[in-house]
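Trainee: let's see this in three dimensions:
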Amino acid sequence: MLPVSAPSATAETGCTNGVVPLNPYVVNCNLPSRGSQVIGAAPDAGAIIACRHSPICLSYYVNYPGSLVVPGYRP
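Mentor: This is a model prediction of the structure:
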């Protein structure tokens, strides 16, 4: 297995160079910008990648915008 490194933040752009597991709200520098989120709409690429292997995380992102599976976990 490859070593896992922590995502690095870019101060000038306000985005993260990587994905934070279980936190689909982190803005990723490598993915397209997000539009406005509507309840029940399809998740964007960042949410799908961040919530991989966790259907509960993806369900919260789609049905309860702004909610996290792990409360208080905002890097």
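Trainee: use CA for all of it now, contacts and neighbours both
Mentor: Noted.
Trainee: count of neighbours near residue 61?
Mentor: Residues within reach of residue 61, counting by other C-alpha atoms under 10 Å, total 28.
Trainee: same question for residue 48.
Mentor: Using other C-alpha under 10 Å, residue 48 has 18 other residues around it.
Trainee: that one - that's part of a helix, no?
Mentor: Yes: assessed with DSSP: H, G, I helix; E, B strand; the rest coil, residue 48 lies in a helix.
Trainee: let's see this one next, to set against the first:
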Amino acid sequence: MKMFRQRVLRPVLVGAAALSVVIAPTAVIEQISPGPTETRADPCVDGVIPWNPYIVNCNLQPRMPRVRGAAPDAGAIIACRGKPGCLSWYVNGP
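Mentor: Coordinates of the predicted model:
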């Protein structure tokens, strides 16, 4: 009877230890709340930043997915106003 108990008890204890190694970090991570250092940026900016046509402007219509070589949107045109090469870089660049 003692041998049977040792044969059964060892795999049960090893399985319990393995399960606790898998479950414990998940339980601890879920309890951690995001700290004040995690800030999320707004999806758009209220205005235009010169030389940065990639910024999404809140005051303009929503942007369509950008396709290389397609016509630029209003935000890119406004941001590149008076900057030689900026608009062509936006249209033909990556």
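Trainee: any idea what the TM-score is?
Mentor: The TM-score (TM-score structural alignment, normalised by the length of structure 1) is 0.66; 55 aligned residues with a C-alpha RMSD of 1.6 Å.
Trainee: can you find the partner of residue 15 of structure 1 in structure 2?
Mentor: Matched to structure 2 by TM-score structural alignment, residue 15 of structure 1 sits across from residue 44.
Trainee: against residue 2 of structure 2, how distant is the residue lying closest to residue 87 of structure 2 once chain neighbours are set aside?
Mentor: Of all residues not flanking residue 87 of structure 2 in the chain, residue 80 sits nearest, at 5.7 Å (C-alpha to C-alpha, 6 or more residues apart in numbering). From residue 80 of structure 2 across to residue 2 of structure 2, the span is 83 Å (C-alpha to C-alpha, to the nearest Å).
Trainee: show me which of those two is the more surrounded one.
Mentor: Per other C-alpha under 10 Å, whichever of residue 80 of structure 2 and residue 2 has more neighbours is residue 80, with 22 against 6.
Trainee: surely the more buried one meets residue 54?
Mentor: No: in this structure, residue 80 of structure 2 is not within contact of residue 54 by C-alpha atoms under 8 Å, at 10.4 Å.
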